[in-house]
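Novice: What shape does this take:
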Amino acid sequence: MNHRSDLETDGEPDFDNVNRSESECLVGWDDDNDPLKPSNWSNARKVKNIAPLVYCSFLTPLGSTMFAPAIEQVTKSFDSTNSLLSSFSVSVWILGYFVGPLFLAPLSEMHGRFPVYMVCNALFVVFNVATAVAPSLPALIVFRFLAGMFGGCPLVVGAGTLGDLIKPLNRGKVIALWSISVILGPIIGPIAGGYMGETVGWRWICWTLSIAAGFGAVVAFIFQEETYPLILLQRKAARLRKETGDSSLRAAAKPERNAAQIFARSIIRPLRLLFLSPIVSLLSLYQGVMYGYLYLLFTTFPTVFRNRYGFSAGSIGLVYIGLGVGSGISVPIVGFVMDHTAKSVIRKGRELNPEHRLIPLLPVCFCMPIGLFWYGWAAEAKTHWVVPILGTVFVGMGINTLIMCAMTYLIDAHPLYEASAAAAGAATRSLIGAVLPLAGTSMYEALGLGWGNSLLGFLALIMCPLPWFFYKYGGRIRTNPQFQLKL
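Specialist: This next block holds a predicted model:
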């Protein structure tokens, strides 16, 4: 009897047909074309489930940066002179991304996608409302942390939902569409937040996000449904037990582990990859530092462009466009180079390795230090305001290319545990992205914009050999028995 008892295997689980043993009857899909199978649902039904996911995935990163232009308003509102706390009020949202995946992902495996979405959507609304009425700066920080933690649900569980609904051959373009919403959020956030902070105040930024989140929660409740195959099979088995009176009917691939074991494996596996795999460790560290630079810029742009160029609270949001343009440029270029490289390698009869995913990053890794040097010294010299913003275009290209290439590389290098490898990178990015910006203001005060950003640029330049190193030696490291982990 060919029966797999859990969902740890790569690809789509084998739930086809009803397999019998002496003690039970295992209920699976009737066949690969079973209309109850989520990947066989109609396109309209899939769109109905994916559209709320895309909308909610846009809102969470939007909220992470929409608050940034109003930092000075917040400190004045609470009579605070602590620049560390004011910066942390922005980056603490990202710290929520570090904590959330550790329990949201296993919960979606235990209870299905739908209840996790619904609870997290509701809590996202609650804690955004709490930020709008926060009585103090420490309370605001706590509420933003909780909003980020639960608001990150679509970013954590969304990949699983798309895997449930979309067959592998069509998955790429749908995930690309989903990724666009995630990329646009952090860029549009400061633009909208800048004008809102100037006109209606920072609390209405929080109220607006609460209203948008409430709309998303209602839409998701109406249109989304359960897509997790195991839960659907359990429902099918329950329905058949009721209809036939056969108590031996059980869903195929029912997990044999209890809740504690699921949580333990979900949490420990990413941590083992992070600390015991040199590839995951160094690439995660590289991503984390560059992501931290990005949020350091997010939190310091308002002060720099207000003091240096006299930007108003509304117009400050426009300075983030450079990062958005750079990120937007990188998406089609990296996608084209990756696809072209893969086709070229296969056409030449060679094996496509994860290291080929790093090819776009080999030249573009230098964009980050170039952009930091350009931005820092242009702002230091008080050149026309468009000049430092042009420097941030290179920063946007560098960080987005790094994240796309590193993520694809880690997924390809760990085909059975791509989620764990991705979680290790995401956790590191989020932790450093939340902590590093706290040093931004004091660094600029001590070194100035020119040498302060040059320090960051030199550190980024030191890390540039990493993609080249892994492109040349990554295969040997991956296949070395010394680094083969039993996960």
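
Novice: Going by C-alpha atoms from here, please, whenever you check contacts or count neighbours.
Specialist: Will do.

Novice: What residues sit buried inside stretch 105-120?
Specialist: By neighbour count on 16 or more other Cα atoms under 10 Å, the buried set for stretch 105-120 is 105-110, 112-114, 116-118, 120.

Novice: what's the answer for stretch 267-280, then?
Specialist: Buried residues in stretch 267-280, counted by 16+ other Cα under 10 Å: 267, 269, 270, 271, 272, 273, 274, 277, 279, 280.

Novice: and for comparison, fold this next one:
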Amino acid sequence: MEKNDRSGESGPEKVAPKDDDAQDENVIVVGWDSPDDPENPRNWTLKRKWAAALTVSAFTFISPVASSMVAPAAGQIARDFRITNDFTINLTISIFVLAYAFGPLVLGPLCEIFGRVPILRGCNLFFTAWNLGCGFAQNEKQLIAFRFLSGLGGSAPLAAGGAVLGDMFAPEERGKSLALYSLAPLLGPTVGPIAGGWIAERSTWRWVFWSTSIVAGAVQAVGFFTLRESFAPVLLERKAKKIRAKLDEESGGSNVKEVRTIYQKTAKRNYGHFFFVSICRPFVLWAQEPIVQLLGVYLAFIYGIIYLVLTTIPEIYTNVYHETPGFVGLHYISLGLGLWVFSQINSRMLDVVYRKLMARNGGAGEPEYRLPTTFPGTILFPIGLLIAGWGAQEHTHWIVPDIGFFFVGAGMVLTFQGMQIYVIDAFSIYAASALAAVSFLRSIAGFGFPLFAPAMYNALGYGVGNTILAAVAFVIGVPAVLGFYKYGKKIRSMSRHAGGN
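Specialist: Next up is the predicted model:
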């Protein structure tokens, strides 16, 4: 899958018109009418862009809320369904995240074929329906199956959301919008248990699912008005179809002119081959791109830890501090505050640092300019793990583990935001497939980490267990960020798919 594969079916890589095409009066190459064409998503008004950005972020937020909101209610579910196995109890929580691994591998390429909007809207509706069904489950098998299916639908924003923002915003403008978007999958899992704890204590675990379905339905309704297609190849193909239809009407059906877009080498497309290549693209990116492989491994570790923390907080504050589910849920606020505060700082610094480094480089931007704000996260993350682990181990005041979780959240959001926007900048038109490839291993870790957490902490304790995790995070994170900042451009120059913005 070379960038300029001569088949013309490898993907929506922009193709410059050939000289003979430009001179051939029977070939019409469709592009934007001008650099300021208002139909180009990059030229949309800020109001329209931010309406779409906030909607995509809302899609991305509600799904992770549903993924973790059930955590404080796990005890109720275990009692109702008479589950005694810890593995099965944790599986009802983490199976949702397993679907996150597989959904984007298909949904990411699909949004590069059919556009962003049909995939986002359709999958959110699918998620809402199955999440609603979770509230009516009659046994653990039904609950696990329904959770997996709802997770598949809920994974669409992880595959397409970042790509939508890349469609609309120029690289030097992306920081704030992408910071907001990338905060959602981290903040969502921390907000969910806060509400879930009180719902479980005052009502029933079934309302955990019904309440999130109501909110997802409201977001779906808003999305019908605020979300518009932003993928340039799809928009230009629609424009080309109108031109073909007009020519056919004017010629009485005898039109011989070929109409294609600047993203096509021919107006005729082998959709079977195109579909196959697009679906395979995330796997190809994973196999061929060191950027995807290395960032995928590190983000997998980070994402795995956040779900490990989410399932560990109830155990710490129930078993060590003997609190009720409602008050246990409040401790997720510390994690959420770390995420929120540092995401706000980072959302402003991302573009500021990017512009300054771009100015030093003669006005040319590079994806690596996203990484300086990521480095502090690689330090704060292991520090937070150490404070939280040893605070719980030594039975200190409950505020000490909360402080640790605050720094864990800060480190998570800094590393997650910087690396996610780096992938989007580096892979540009293939952003959805690249994000799908990166998110696969990340979601596998989010599924698996909570399953081994009880055994690890039972054997080692919270202090030693978190010390090991902190050491791994430091050893992987610091060299990864520094290495990509220094050698990232060289790595991209050898890439078949990564290029620029």
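
Novice: what TM-score comes out when they're superposed?
Specialist: The TM-score (TM-score structural alignment, normalised by the length of the first structure) is 0.86; 479 aligned residues with a Cα RMSD of 3.3 Å.

Novice: I'd like to know which of the buried residues of stretch 267-280 of the first structure is nearest to residue 471 of the first structure.
Specialist: Distance to residue 471 of the first structure, by Cα to Cα, is smallest for residue 279 among these, at 10.9 Å.

Novice: so how far does the one helix or strand that closest one maps to sit from its counterpart in the second structure?
Specialist: Assigned by DSSP states H and E, residue 279 of the first structure belongs to helix 278-309. Compared with the second structure after fitting, helix 278-309 of the first structure has a mean deviation of 1.5 Å; criterion: mean Cα distance after the TM-score superposition for the first structure.

Novice: What residue in the first structure is paired with residue 178 of the second structure?
Specialist: The alignment partner of residue 178 of the second structure in the first structure, by TM-score structural alignment, is residue 175.

Novice: roughly how far apart are that match and residue 155 of the first structure?
Specialist: 12 Å (Cα to Cα, to the nearest Å).

Novice: More neighbours: which of these two?
Specialist: Between residue 175 of the first structure and residue 155, counting by other Cα atoms under 10 Å, residue 155 is the more crowded of the two (22 against 16).

Novice: which residue sits closest to the more buried one, ignoring its sequence neighbours?
Specialist: Using Cα to Cα, 6 or more residues apart in numbering and skipping the chain neighbours, the partner closest in space to residue 155 of the first structure is residue 57 (6.0 Å).

Novice: Under the alignment, what does that neighbour map to in the second structure?
Specialist: Using TM-score structural alignment as the criterion, residue 57 of the first structure maps onto residue 60 of the second structure.

Novice: rewinding a little: widest-spaced pair of the buried residues of stretch 267-280 of the first structure?
Specialist: Of all pairs drawn from these, the widest gap by Cα to Cα lies between 267 and 279 and measures 19.1 Å.

Novice: Centroid-nearest residue for the second structure?
Specialist: Centroid-nearest residue in the second structure: residue 158, 3.2 Å away (criterion: Cα atoms, centre = their mean).

Novice: surely it meets residue 104?
Specialist: Yes - at 6.9 Å, residue 158 of the second structure and residue 104 qualify as touching, with contact defined as Cα atoms under 8 Å.

Novice: Please identify every residue contacting each of the two.
Specialist: Common contact partners of residue 158 of the second structure and residue 104 (Cα atoms under 8 Å, 6 or more residues apart in numbering): 436, 439.

Novice: what sits against residue 54 of the second structure?
Specialist: By Cα under 8 Å, 6+ apart, residue 54 of the second structure lies in contact with residue 181.

Novice: what does the one 10 residues further on give?
Specialist: Taking Cα under 8 Å, 6+ apart as the contact definition, residue 64 of the second structure lies against 154, 184, 185, 186, 188, 189, 192.

Novice: Secondary structure element holding it?
Specialist: helix 46-68.

Novice: how about that helix: buried residues?
Specialist: For helix 46-68 of the second structure, using 16+ other Cα under 10 Å, the buried residues are 49-68.

Novice: with the first structure superposed, average distance for it?
Specialist: In this overlay with the first structure, the average offset of helix 46-68 of the second structure from its partner residues is 3.2 Å by mean Cα distance after the TM-score superposition for the first structure.

Novice: Which positions in the helix or strand just after that helix come out as buried?
Specialist: Following helix 46-68 of the second structure in sequence order, the next helix or strand is helix 74-81 (DSSP H and E). Going by neighbour count (16+ other Cα under 10 Å), the buried part of helix 74-81 of the second structure is 74, 75, 76, 77, 78.
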